[in-house]
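*Asks:* No sequence on hand, only this structure:
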């Protein structure tokens, strides 16, 4: 969470690279330590079931986050009224997506 908040406010490419690297490393640590933790807490007998659920949950979370991201992006688009008809415009800059990461 803290890394995501740092990344939202980055304007320097090097800082963005460092922040993204740490996020990737923490993600990798999670994926290598979770099988060990599942084995430790639930045992070998039901390991495949619990590991299956753990690998399925990011897909569900990804769908939820994509929906939230789209909703926030749509709310920040500029509406243009031309000839009495509202037309959705485009969104430029950080304001379009920065609230998605909070």
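*Replies:* Now that the structure is in, tell me what you want to look at. Since we're looking at a predicted model, the values are computed, not measured. Residues are numbered from 1 along each chain as shown.
*Asks:* all contacts plus neighbour counts: C-alpha atoms, from now on.
*Replies:* Noted.
*Asks:* so what secondary structure elements neighbour the helix or strand hosting residue 26?
*Replies:* For residue 26, the host element (DSSP states H and E) is helix 13-42. Applying 3 or more CA pairs under 8 Å, 6 or more residues apart in numbering; DSSP states H and E, one finds that helix 13-42 makes contact with helix 2-8, helix 47-76.
*Asks:* I'd like to know which of those is closest to residue 17.
*Replies:* helix 2-8 (9.4 Å; CA to CA).
*Asks:* The closest one packs against which elements?
*Replies:* Where contact means 3+ CA pairs under 8 Å, 6+ apart, helix 2-8 is packed against helix 13-42.
*Asks:* angle of the helix it packs on against helix 47-76?
*Replies:* Computed with axes from the mean of the first three to the mean of the last three CA atoms, to 10 degrees, the direction of helix 13-42 lies at 140 degrees from that of helix 47-76.
*Asks:* Buried ones in stretch 74-81, by neighbour count?
*Replies:* Residues of stretch 74-81 classed as buried under the neighbour-count rule (16 or more other CA atoms under 10 Å) are residue 74.
*Asks:* try this one next to it:
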């Protein structure tokens, strides 16, 4: 599955110096979207990254970020460090990955 089917275009905000993308939380898991954003930002194969489940409970992440009937995840945001980024998954289906030297 290519990243284009998981995420919208991954953009780099030059002013804030972070990567941002959105995903369809009714169709795609937050954990897979996080790996896709970080691997794209690093220009690395996702299989060469540290397994995300060694950093955060991916089942809980996916459950908390899954869109509910209100159109948002059950939390406003979840932040954690992964592969040199401070990653924030928002309840609206967006993800920001801020290189830790900027965080």
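*Replies:* Okay, I see it. Everything quoted here is computed from the prediction, not taken from an experiment.
*Asks:* What's the TM-score once they're superposed?
*Replies:* Aligned and superposed, the two chains score 0.26 in TM-score terms (TM-score structural alignment, normalised by the length of structure 1); 49 aligned residues with a CA RMSD of 4.8 Å.
*Asks:* ok, back up a step: mind putting the helices and strands packed on helix 13-42 of structure 1 into TSV with distance to residue 33 of structure 1?
*Replies:* Compiled in TSV, the helices and strands packed on helix 13-42 of structure 1 are given as follows (distance: least, CA to CA, whole Å):
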stretch	distance to residue 33 of structure 1
helix 2-8	20
helix 47-76	12
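*Asks:* tell me which residues of the longest helix along structure 2 are tucked away?
*Replies:* Counting residues, the longest helix in structure 2 under DSSP state H turns out to be helix 30-42. Burial within helix 30-42 of structure 2, assessed by neighbour count using 16+ other CA under 10 Å, is assigned to 30-39, 41.
*Asks:* can you tell me which of these lies nearest to residue 58 of structure 2?
*Replies:* Of all these, the one sitting nearest residue 58 of structure 2 is residue 31; the distance, using CA to CA, is 5.9 Å.
*Asks:* I figured the closest one hits residue 62, correct?
*Replies:* Yes: taking CA atoms under 8 Å as the contact criterion, residue 31 of structure 2 and residue 62 are neighbours in contact, 6.1 Å apart.
*Asks:* tell me the contacts of the closest residue to residue 38 of structure 2 other than its chain neighbours?
*Replies:* The shortest distance from residue 38 of structure 2 to any non-neighbouring residue, by CA to CA, 6 or more residues apart in numbering, is to residue 97 (7.0 Å). Residue 97 of structure 2 makes contact with 18-20, 37-38, 85-88, according to CA atoms under 8 Å, 6 or more residues apart in numbering.
*Asks:* Out of those residues, which sit inside helices?
*Replies:* Counting by DSSP H, these contribute 37-38 to helices.
*Asks:* would you turn the contacts of residue 97 of structure 2 into JSON lines with distance to residue 3 of structure 2?
*Replies:* Written out in JSON lines, the entries for the contacts of residue 97 of structure 2 read as follows (distance: CA to CA, whole Å):
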{"residue": "18", "distance to residue 3 of structure 2": "18"}
{"residue": "19", "distance to residue 3 of structure 2": "14"}
{"residue": "20", "distance to residue 3 of structure 2": "13"}
{"residue": "37", "distance to residue 3 of structure 2": "8"}
{"residue": "38", "distance to residue 3 of structure 2": "11"}
{"residue": "85", "distance to residue 3 of structure 2": "19"}
{"residue": "86", "distance to residue 3 of structure 2": "20"}
{"residue": "87", "distance to residue 3 of structure 2": "17"}
{"residue": "88", "distance to residue 3 of structure 2": "18"}
